[in-house]
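Chemist: From the sequence below, what's the structure:
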Amino acid sequence: MNRQKSFANDQEGIGKLYVVGTPIGNLNEMSPRAIDVLKTVDLIAAEDTRHTRKLLSYFEFSTPLISLHEHNEVSKTEDIVQQLLAGKSVAVVSDAGMPAISDPGEVLVDAALKAGISVIPVSGPNAAINALVASGIAAQPFTFIGFLPRQKKERQKELQRWSKMPTTLIFYEAPHRVKQMLHDCAAILGDRKAAVARELTKKHEEWLRGTIAEIINYLEGAEILGEYCVVIEGSTDNEDDTHNNWWNDLEVVQHVQHYIEGGMDKKSAIRQVANDRGVPKREIYQIYHEH
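Modeler: Just a heads-up that it's a prediction; the model follows:
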């Protein structure tokens, strides 16, 4: 068991590790407390020191920086823990939002706690929570999943893991993969209520709310820019037990028509049906046009 009194002086000679949230786009969301912590610590462990140096410069102060990113977190953690044990205070930050949430920080936090070092969170913006509360989808319970695997087969396998969860699902996705990711969501989860947010807190913040099919249809002809946060409603009690095969009783033409009625254009609907059934797109195209 670990008992921590964050602001008691019961660890004389040992530093504290601060997990500090930073803006996800709008610098005005940087809290006074976060600024104060970053000003006064001995060292900041940053995901990208160049990015964090710009942040510090904007608020007109300078604190020594050390890099801590996904490729060096394990190797750098031991050194940072030794500095904490020697009495230095350290803040860990990511490029945006809260560290350790789809960003570096988790390994360092775990190692610090095992070494008996106090770990103190300093609240800040988070894209997942922002997207959730404005999505129009049930805010609780929810399950944060983050980034899905990049490869289609692994991505679909991971979606299958969560397909029967009754909780709202939250994902992060890169712009060049978001359309295919949503196609896979439609195939595995069904055409559920969803919301997609991009460029949260920034000048070009944009929301798409509707069904997965409606959002896919819009994105087919849209310019895809910025990082995306995807919120999808959870499984409901009246969903078919076979879940990802909800279309079993539909003929191919009915299956295609289902997606068209949901907002997809014909080309996208045929592609999605082929994806659902695991058959070549030309086969669905031929059957649909023959009827």
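Chemist: contacts, neighbours, all on C-alpha from now
Modeler: Fine.
Chemist: neighbours around Asn72, how many?
Modeler: Number of residues near Asn72 (other C-alpha atoms under 10 Å) recorded here: 12.
Chemist: Distance of it relative to Ala86?
Modeler: 22 Å (C-alpha to C-alpha, to the nearest Å).
Chemist: Please apply the same query to Arg50.
Modeler: Taking C-alpha to C-alpha, one finds Arg50 at 27 Å from Ala86.
Chemist: now His51
Modeler: In this view, His51 and Ala86 are 27 Å apart by C-alpha to C-alpha.
Chemist: Give the burial count for Met181, as a bare number.
Modeler: 24.
Chemist: which residues sit in contact with Lys202?
Modeler: Gly25, Asn26 (C-alpha atoms under 8 Å, 6 or more residues apart in numbering).
Chemist: which stretches of this protein form strands?
Modeler: 17-20, 43-46, 65-67, 90-93, 119-122, 142-147, 168-173, 193-198, 206-211, 228-232 (DSSP state E).
Chemist: hmm, who's touching the first one?
Modeler: I take that to be strand 17-20. By C-alpha under 8 Å, 6+ apart, strand 17-20 touches 34, 37, 84, 89-93, 98-99, 105, 109, 112, 117-124.
Chemist: try 10 Å
Modeler: 31, 33-35, 37-38, 41, 43-45, 80-81, 84, 88-94, 96-100, 105-106, 108-109, 112-113, 117-125 (C-alpha atoms under 10 Å, 6 or more residues apart in numbering).
Chemist: I have a second one here; can you model it like the first so I can compare?
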Amino acid sequence: MKSSLGKLYLIPTTLGDNEPLEVLPISVKTIIENTTVFIVENEKTARRFIKRISPDTVQSDLKMFHLNKFTESSDLPSFLEPCLAGTNVGLLSEAGCPSVADPGSDVVKIAHEQGVQVVPLVGPSSILLALMSSGMNGQGFSFNGYLPIDKSERKQELKRLERLSFDHNQSQIFIETPYRNNKMLEDLSNTLGKNTMVCVACDITLPTEFIKTKPASEWSKNTEDLHKRPSIFIIHKS
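Modeler: Next up is the predicted model:
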């Protein structure tokens, strides 16, 4: 193994169809311009993003490893072979930050095991941006991913998260498949205590951004259509 290893750059992307440099620092553009090997979830969208932020990049020069639900775990070490040969590799998120509610953490783990330097780059995280703008506890919080689809199980989980929030003064963050957002908000309004605070952060960083925090009981009057719009939900009971 060479003593001079390449680095693994964790490259964030936009949260929607806005101009990359509106939400990403110039350092991200610089890294992309100087990287030819990428680990991506979707090659088509990854190439489109690279073209937008770095129009002069020659697409045929790029090598891409695919990291998705079909990728075998045994294939992951090979993705870092360029690093072992001294070449930098970029782990490119599909939306937001790599490895945070996004594939990539297993590759990062292997990089640490192999002594490859991991370099996270600054970019938008919908989870943190939602928490920042919620007015809820930013020193004690938990991200819970997706809640159960089954109605009774989802209701039980919401009540459990509400109890956790109260017992530990902890903001509880979760997401939903975008086409079920309106149903989720309805369930929040009908399941939680009337004074439990609920934040909905939708289309973060986009022109259609909608962020609002109010008691669960007041969300029953909601007129904002969340259907198929990426959203973060946060609850807090005090």
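Chemist: picking that back up, export the strands of structure 1 to JSON lines and tack on mean neighbour count and distance to Val256 of structure 1?
Modeler: Converted to JSON lines, these look like this (neighbours: other C-alpha atoms under 10 Å; distance: least, C-alpha to C-alpha, whole Å):
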{"stretch": "strand 17-20", "mean neighbour count": "26", "distance to Val256 of structure 1": "48"}
{"stretch": "strand 43-46", "mean neighbour count": "24", "distance to Val256 of structure 1": "49"}
{"stretch": "strand 65-67", "mean neighbour count": "18", "distance to Val256 of structure 1": "50"}
{"stretch": "strand 90-93", "mean neighbour count": "27", "distance to Val256 of structure 1": "47"}
{"stretch": "strand 119-122", "mean neighbour count": "18", "distance to Val256 of structure 1": "49"}
{"stretch": "strand 142-147", "mean neighbour count": "17", "distance to Val256 of structure 1": "29"}
{"stretch": "strand 168-173", "mean neighbour count": "22", "distance to Val256 of structure 1": "26"}
{"stretch": "strand 193-198", "mean neighbour count": "23", "distance to Val256 of structure 1": "19"}
{"stretch": "strand 206-211", "mean neighbour count": "18", "distance to Val256 of structure 1": "16"}
{"stretch": "strand 228-232", "mean neighbour count": "26", "distance to Val256 of structure 1": "22"}
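Chemist: so which of those strands gets nearest Asn217 of structure 1?
Modeler: strand 206-211 (9.9 Å; C-alpha to C-alpha).
Chemist: can you tell me what part of structure 2 the closest one aligns to?
Modeler: Residues 210-215 of structure 2 are matched to strand 206-211 of structure 1 when aligned by TM-score structural alignment.
Chemist: can you pull the contacts of Val81 of structure 1?
Modeler: 15-17, 87-88, 90, 108-109, 111-115, 117.
Chemist: likewise Thr201 of structure 1?
Modeler: By C-alpha under 10 Å, 6+ apart, Thr201 of structure 1 lies in contact with Pro23, Ile24, Gly25, Asn26, Leu27, Asn28, Glu29, Pro125, Ala127, Asn130.
Chemist: Please list which of those residues are preserved in structure 2.
Modeler: Checked against structure 2 using both residues aligned by TM-score structural alignment, their matches' C-alpha atoms under 10 Å, the contacts of Thr201 of structure 1 keep these contacts: Pro23, Ile24, Gly25, Asn26, Asn28, Glu29, Pro125, Ala127, Asn130.
Chemist: Can I have the buried ones of these as a PyMOL selection?
Modeler: Selection of the buried residues among these in PyMOL, burial being defined by 16 or more other C-alpha atoms under 10 Å:
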select buried, resi 23+24+25+125+127
